[in-house]
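1. A predicted structure for the sequence below; I have some questions about it.
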Amino acid sequence: LAPDSREMVFMDARPLEVAGVPCFVTRSGYTGEDGFEISVAAEDADTLARRLLAYEAVEPVGLGARDSLRLEAGLCLYGHDMDTTTTPVEAALEWAVSRVRRPGGRREGGYPGADVIAGQLRDGVDRRRVGLRPEGRAPVREGVELQDGDGRGVGRVTSGGFGPSVGAPVAMGYVETGFEAVGSRVTALVRGRGIPVTVAETPFLRPGYRR
């Protein structure tokens, strides 16, 4: 429907005609998979959607599918895995702070929160976002408390569910410093029952973006 899209790679954006409909297309998405986001005028949306759905391999899906796939890809969702109380260092997103803006860089600081973030890059943080692999098949969902071996609260799950591609429950959350190392063991308290959880590397499933 848009042959020129084959030339695009991850994060490319351009105007394209899709099935003859003028659109603005980005080769991006929030699932970790190679995909496209299409902006289209409201009056053309129904026509375009029906052309896409005419293909046997295409099915409509909702935000539940987007959420499970972005979780498998280790992608944060604002309002869940990060918010106004979270810094990039706590969220394991310090890669988003360019080197020129870091302490000692050519254009050090100069952005909101720079002093706090510089201190955390230098001294570390009290909590850290990590990947979590619960034992068994039951998902561990947002809001569940994480405890150490003595029953002391050491963190909380911020996103969790069953990973359809991984074939097992996966989650992300924050744990105290000292529990963030891959392989660390904690317990998720789900309806009064303790579920063993292992801190794991993210992403749980490697993204398939076209680079």
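-> Received, thanks.
2. every contact and neighbour count from this point should use C-alpha atoms.
-> OK.
3. tell me, how many residues neighbour Phe10?
-> 16 (other CA atoms under 10 Å).
4. I should have written Leu121 there, sorry.
-> Residues near Leu121, counting by other CA under 10 Å: 16.
5. and for the helix or strand containing it, what's in contact with it?
-> According to DSSP states H and E, Leu121 maps onto helix 114-123. Applying CA atoms under 8 Å, 6 or more residues apart in numbering, the external contacts of helix 114-123 come out as 87-89, 102-103, 109.
6. in the helix or strand following it, what's buried?
-> Counting by DSSP H and E, the next helix or strand C-terminal to helix 114-123 is strand 127-134. The neighbour-count check on strand 127-134 (16 or more other CA atoms under 10 Å) flags 127-134 as buried.
7. ditto for stretch 155-169
-> Here stretch 155-169 shows 155-163, 168-169 as buried, counting by 16+ other CA under 10 Å.
8. how far does that stretch stretch from one end to the other?
-> Its start and end residues considered, stretch 155-169 measures 18 Å (CA to CA, to the nearest Å).
9. what's the answer for stretch 126-141, then?
-> 23 Å.
10. for stretch 3-19, same thing?
-> Calculated as CA to CA, the first-to-last residue distance of stretch 3-19 is 10 Å.
11. likewise for stretch 37-46?
-> Start-to-end span of stretch 37-46 (CA to CA) is 16 Å.
12. what about it, distance to the chain center?
-> Taking CA atoms, centre = their mean, to the nearest Å, one finds the center of stretch 37-46 at 26 Å from the center of the full chain.
13. let's bring in a second one:
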Amino acid sequence: MSQDVQEPEAEALVPELLPLVAWHRARGGRMVPFAGYEMPVQYEGIMAEHLWTREHAGLFDVSHMGQLLFSGADVDAQLETLLPGDIKGLTAGRMRYSLLLADNGGIHDDLMVTRLGGDNAFEIDAGAFYMVVNGATKWDDLGVFREALPDEVVINHLDEQALLALQGPEAVTALERVVPGVASLVFMTAAAFEWQGNPLWVSRSGYTGEDGFEISVPGDAAEAFAEALCAQSEVKPIGLGARDSLRLEAGLPLYGHDLDLDTNPVAADLGFALSKRRREEGGFPGAEAILADRANGSATKRVGLIVEGRQPVREGATVVDDSGAQIGTVTSGGFAPSVQKPIAMAYVPAALATPGTRVTLSQRGKTHIAEVTSMPFVPHRYVRKGA
């Protein structure tokens, strides 16, 4: 068992634990309960904030997410017993999207994992790994890790770090003024920087489909750093409502909605998370079932839908056949500000997963016609090496 990481007492999970709660309120954020905390869902309106991020740069507080460090002997090999990605192949400063898998091939969580170099902002030896997991699942994830990993793997939960995401086409311009040098990063790379004596860990990544950065910053410096970013003309604070509509347009799944323990990576259209070497070697939870589905085809598949008309179709709506029987489920849906149409994600039978296929949806006794479409709904604008 890995080093014990205790879940806080229930009364400790209060909004004041997140460094920017007062800052959000002072900025006019509309606060709502989220993942055990109080978070801003919007400031001036979800549509306006969504479009601002697509055109300029939006600052998101994602400090509720779990930031973890893994270190110790053979830590990369140990992580590969739970994740299907090529963790051993990551070089310093490189990051990878991966999945924490269950024995049945289902998904405990989706996450980002980065190999650290010697200069890493966390005062930890080179070769350790930095991981960001979802806020709503972080305590369950820690339970899985500490139960499955040996004592030699040390887990540190960075609960005093804030996490900010600066997203949009002008994010690099704004952040480069505040933290010179970040423009040297490309998509899915990370490095250590400094701001006013505070160590920062900055990755060129995010979950909006736009170019952008995620910045781990000490909690006691988070408010001043957020102020410095919002002092840039390109930047406005953006709530979690727009973050959700942005990730939906980008075709990115949300854990607990589009992914869960009953979903495997093949059905979820996340086959890219199964690295070539790992597909050949196996050795990750649920490998037999997952690789069989990859070889033979999954019975269902996550697809994008464009819904006719203007009425959004929400999570929980059903995909029905000609007799009205349920054959699939909508897992995310809403009106897409950039597309100016209702869009959704759903799991449908594999025979209906071809783009152009028309399907019928049922929501609260009303039917809607939708067409299966390729995702993303809005092209990704990541800045890759050589671009």
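-> Now that the structure is in, tell me what you want to look at. Note that this is a predicted model, so its numbers are computed, not measured.
14. just to revisit the earlier point, greatest separation within the contacts of helix 114-123 of structure 1: which pair is it?
-> Thr87 and Pro103 (15.9 Å; CA to CA).
15. ok so, going back, save the buried residues of strand 127-134 of structure 1 as TSV, and put in distance to Ala114 of structure 1 too.
-> Output for the buried residues of strand 127-134 of structure 1, formatted as TSV (distance: CA to CA, whole Å):
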residue	distance to Ala114 of structure 1
Arg127	18
Arg128	18
Arg129	20
Val130	23
Gly131	26
Leu132	29
Arg133	33
Pro134	35
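16. for these, name the two members farthest from one another.
-> Among the buried residues of strand 127-134 of structure 1, Arg127 and Pro134 lie farthest apart (CA to CA), at 19.6 Å.
17. got a list of what the aligned partner of Gly271 of structure 2 in structure 1 touches?
-> Under the alignment (TM-score structural alignment), Gly271 of structure 2 maps onto Glu94 of structure 1. Counting by CA under 8 Å, 6+ apart, Glu94 of structure 1 makes contact with Pro88.
18. check the gap between Glu94 of structure 1 and Gly153 of structure 1 for me.
-> Counting by CA to CA, the gap from Glu94 of structure 1 to Gly153 of structure 1 is 26 Å.
19. tell me where the stretch 51-200 of structure 2 has strands.
-> When secondary structure is read from DSSP state E, counting those that start in this stretch, the stretch 51-200 of structure 2 shows strands at 57-61, 66-71, 95-101, 107-115, 129-133, 154-157, 161-167, 190-195, 198-203.
20. go on, structure 1?
-> 13-18, 21-26, 37-40, 127-134, 145-147, 153-163, 168-176, 185-190, 193-200 (DSSP state E).
21. need these in JSON lines (columns: distance to Glu56 of structure 1).
-> Converted to JSON lines, the strands of structure 1 look like this (distance: least, CA to CA, whole Å):
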{"stretch": "strand 13-18", "distance to Glu56 of structure 1": "18"}
{"stretch": "strand 21-26", "distance to Glu56 of structure 1": "21"}
{"stretch": "strand 37-40", "distance to Glu56 of structure 1": "20"}
{"stretch": "strand 127-134", "distance to Glu56 of structure 1": "35"}
{"stretch": "strand 145-147", "distance to Glu56 of structure 1": "43"}
{"stretch": "strand 153-163", "distance to Glu56 of structure 1": "25"}
{"stretch": "strand 168-176", "distance to Glu56 of structure 1": "28"}
{"stretch": "strand 185-190", "distance to Glu56 of structure 1": "40"}
{"stretch": "strand 193-200", "distance to Glu56 of structure 1": "37"}
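22. between those strands, which gets nearest to Leu1 of structure 1?
-> The nearest among the strands of structure 1, by CA to CA, is strand 13-18 at 5.2 Å.
23. so which elements touch the closest one?
-> In terms of contacts (3 or more CA pairs under 8 Å, 6 or more residues apart in numbering; DSSP states H and E), strand 13-18 of structure 1 is packed against strand 21-26.
24. which other helices and strands contact the strand it packs on?
-> Using 3+ CA pairs under 8 Å, 6+ apart, strand 21-26 of structure 1 sits against strand 13-18, strand 37-40.
25. and the first one, how far from the chain's centre?
-> Meaning strand 13-18 of structure 1. 26 Å.
26. please tell me how far the most far-flung residue of structure 2 relative to its centre sits from Ser362 of structure 2.
-> Within structure 2, the residue lying farthest from the chain centre (CA atoms, centre = their mean) is Ser323, at 37.1 Å. The gap separating Ser323 of structure 2 from Ser362 of structure 2 is 12 Å, by CA to CA.
27. what about the counterpart of Asp67 of structure 1 in structure 2, how many neighbours?
-> Applying TM-score structural alignment, one finds that Asp67 of structure 1 aligns to Asp244 in structure 2. As a burial measure, Asp244 of structure 2 scores 22 neighbours (other CA under 10 Å).
28. skipping adjacent residues, who's closest to Glu249 of structure 2 in space?
-> Phe377 (5.1 Å; CA to CA, 6 or more residues apart in numbering).
29. and His380 of structure 2, by the same measure?
-> Here the residue nearest His380 of structure 2, using CA to CA, 6+ apart, is Gly209, at 4.6 Å.
30. pretty sure the one you found sits against Pro379.
-> Yes: if you go by CA atoms under 8 Å, Gly209 of structure 2 and Pro379 touch, sitting 7.3 Å apart.
31. neighbour count winner among these two?
-> Neighbours per residue, other CA under 10 Å: of Gly209 of structure 2 and Pro379, the larger number sits with Gly209, 23 against 12.
32. Provide a list of residues in contact with that one.
-> 246-247, 249-250, 378-382.
33. of those residues, just the buried ones, ChimeraX syntax please.
-> Listed next is the ChimeraX selection for buried residues among those, using 16+ other CA under 10 Å:
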select :246,247,249,250,378,381,382
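34. can you redo the contacts of Gly209 of structure 2 as TSV with distance to Ala370 of structure 2?
-> What follows is those, written out as TSV (distance: CA to CA, whole Å):
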residue	distance to Ala370 of structure 2
Leu246	20
Arg247	20
Glu249	16
Ala250	18
Val378	17
Pro379	20
His380	23
Arg381	26
Tyr382	29
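35. check the spacing between the residue nearest the centre of structure 1 and Gly167 of structure 1 real quick.
-> Nearest residue to the geometric centre of structure 1 (CA atoms, centre = their mean): Leu75, 1.0 Å. Remark: distance between Leu75 of structure 1 and Gly167 of structure 1 (CA to CA) = 18 Å.
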